[in-house]
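sequence first, predicted coordinates after that:
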Amino acid sequence: MVRSTALVPRHYVDLGVRGPEDVIADPEGRVLTGVEDGRVLRLTGIADPSRTRVEVLAETGGRPLGLELLPDGALLVCDARRGLLRIDPAGGAPRVLADSVAGEPLRFCSNVVALSDGTVYFTVSSRRYPLERWIGDMAEHTGTGRLLRLAPGAERADVVLEGLQFANGLAPSGDESFLVIAETGARRLTRHWVAGPHAGRSEPFAEDLPGMPDNLWRDGDGRIWVALAGPRLPALDLLHRAAPAVRRTAARVALRAPYRPAGTAAVLAVDDTGRVVHHLLRRRSGFRMVTSGCVAGGLLVLGSLWERGVAVCEPPMGEG
């Protein structure tokens, strides 16, 4: 793990609504995100907050989380309530691509990527808890997260990998031979091979992270940006080693207790070997629960399930 350097905030873009959970950048440097009220937004001109313009691209009727921009301009959306959706560039209502797997409704779709052959992979964080009760899964440590696949032309998704600890962010390797999966509940990144001699095999990619990984985003320089939604909590690590009955009781308590995120903001960048190349950290941060990060227009943009806007930060030292 490389030594952390300062995460330097530049300005804040207020969206007037909570929860820009995932942020991604398009080729023009605009930022796309989904918010709590079901809208999918596009932010233009983020370098100057006085000139930032916010457009509504669609309303999902649910709760949009992870996003993936396709080469034809369409947008894939993991909606926590409605499943995997597609928003066409010409507009119109979002189209449902998958809302169940093996007859089971998708409770908590989280993040999505599309490979160059048209195969779509997406994660389900929990089969037991919905988004609004995510902290219950973190406490109970259910291991019910999944990686799903929608093959080109297929009408139904299939299960690729099960038993993940709160499967969250997803990103491909540069050659698309493997996927990197964030397991928030285990503070690790997992590699799942999808091509080559190891296809179908999974293994650790980066373990014992300094925080809880959330969304992932691959930039044009071969780095995968890893949002850390919260710092490592030794008490939570200890709880995860307790008996299932103890964890279930802790989950019930956690669901009744008021929640406030830790006052830190942090992101990592890793390369295709799992080596950490950047660890940006701000203690006593006014922007909390960083759930995503992307680079747009040479600036690092952070999203949050908790906040009512996005944070625009300086890129790592020596860049931009």
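Perfect, I can see it now. Numbering: from 1, shown residues only.

please make it C-alpha for all contacts and neighbour counts, starting now.
Will do.

the helix or strand that contains residue 214 packs against which elements?
Using DSSP states H and E, residue 214 falls within strand 211-218. Strand 211-218 sits against strand 167-172, strand 178-183, strand 188-193, strand 224-231, strand 290-296, with contacts defined as 3 or more CA pairs under 8 Å, 6 or more residues apart in numbering; DSSP states H and E.

the closest residue to residue 133 other than its chain neighbours: what secondary structure?
Take residue 133 and drop its neighbours on the chain: the residue closest to it by CA to CA, 6 or more residues apart in numbering is residue 255, 6.8 Å away. Following DSSP: H, G, I helix; E, B strand; the rest coil, residue 255 is assigned to helix.

ok, and here's another one to check against it:
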Amino acid sequence: DDGTIYFTDASIKYDQHHYVLDMLEARPWGRLIAFNPETGQARTVLDELYFANGVALSSKQDFVLVNETYRYRVTRYWISGPKQGRSDIFIDRLPGFPDGISSSGRGTFWLALPTVRNPQADFMHPWPFLKEIVARLPDSARPKPAPYGLIVELDEQGNVLRSLHDPEGDDFPFITSVQEVNNQLYLGTLTGKGIGVVSAQLRPKP
């Protein structure tokens, strides 16, 4: 552990208030940045990411994961070992938009997906003129994300171990972060007024 801090810049073109425009444009404006506290220097280690979001370090500290929200995938960047400096896809074709990701402390990762994929958004991507029309619409007329609660546990090979769902979004929708502490999962959201807590031992219903 050399003390390097990894964080993301979601978009070098759009600010947070215009994230929908970033999604509609669907270009890789995001980047992963490494900051060295000793030197005070920051450097971009991975660019051309599609809305770079949550970051998590592996248990062996040999790679770091970064979410690409608008590509429904998680990218892995190797920071040591024979693949150092290279990147690959950790998991893709996710059922929703990956936001926050964290280490469980048990050699796995927790991934938060605020909502599931929107068929209307998927349909528009090949058609720039449709996206331009939507970009000009007021917020009230744009497609809305479905209220849904979803977190996924992944192993360090990118395999899904389990997923926990709130399909109607009645209990805790739009989950943007999840952190495991003492066998409890603490859930964060941008839209709610509190922090959700569920047991880390909870299993999906058969």
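Arrived safely, thanks for sending. Being a predicted model, the structure only gives us computed values, none of them experimental.

TM-score for this pair?
In this superposition the chains share a TM-score of 0.89, using TM-score structural alignment, normalised by the length of the second structure; 202 aligned residues with a CA RMSD of 2.0 Å.

can you list contacts of the strand holding residue 214 of the first structure?
22, 24, 66, 111, 168-172, 182-189, 224-232, 291-294 (CA atoms under 8 Å, 6 or more residues apart in numbering).

now stretch 5-15 of the first structure
Contacts of stretch 5-15 of the first structure (CA under 8 Å, 6+ apart): 46, 49, 52, 54, 265-266, 278-282, 308-314, 316.

so where is it in the second structure?
Alignment note (TM-score structural alignment): stretch 5-15 of the first structure is unmatched in the second structure.

so where is stretch 177-195 of the second structure in the first structure?
Using TM-score structural alignment, stretch 177-195 of the second structure pairs with 292-310 in the first structure.

swap in stretch 99-108 of the second structure?
Against the first structure, stretch 99-108 of the second structure falls on residues 214-223 (TM-score structural alignment).

strands of the second structure, residue ranges please.
5-9, 30-36, 41-49, 52-57, 63-68, 73-78, 87-91, 101-103, 108-112, 149-155, 160-166, 175-181, 184-189, 196-199 (DSSP state E).

now the ones you listed as a markdown table including distance to residue 23 of the second structure and mean neighbour count?
Shown next, in a markdown table, are these (distance: least, CA to CA, whole Å; neighbours: other CA atoms under 10 Å):
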| stretch | distance to residue 23 of the second structure | mean neighbour count |
| --- | --- | --- |
| strand 5-9 | 15 | 18 |
| strand 30-36 | 12 | 19 |
| strand 41-49 | 12 | 15 |
| strand 52-57 | 12 | 24 |
| strand 63-68 | 11 | 25 |
| strand 73-78 | 14 | 21 |
| strand 87-91 | 20 | 15 |
| strand 101-103 | 20 | 24 |
| strand 108-112 | 18 | 25 |
| strand 149-155 | 20 | 22 |
| strand 160-166 | 24 | 14 |
| strand 175-181 | 17 | 23 |
| strand 184-189 | 20 | 19 |
| strand 196-199 | 27 | 14 |
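
for residue 16 of the second structure, which of these is the nearest?
Closest of the strands of the second structure to residue 16 of the second structure is strand 5-9, at 10.5 Å (criterion: CA to CA).

does the closest one pack against any helices or strands, and if so which?
By 3+ CA pairs under 8 Å, 6+ apart, strand 5-9 of the second structure packs against strand 30-36, strand 52-57.

so which residues make contact with that strand?
30-37, 51-55, 66.

could you redo the last one with a cut-off of 7 Å?
30, 31, 32, 33, 34, 35, 36, 52, 53, 55 (CA atoms under 7 Å, 6 or more residues apart in numbering).

with the first structure superposed, average distance for it?
On superposition with the first structure, the mean distance recorded for strand 5-9 of the second structure (mean CA distance after the TM-score superposition for the first structure) is 0.8 Å.
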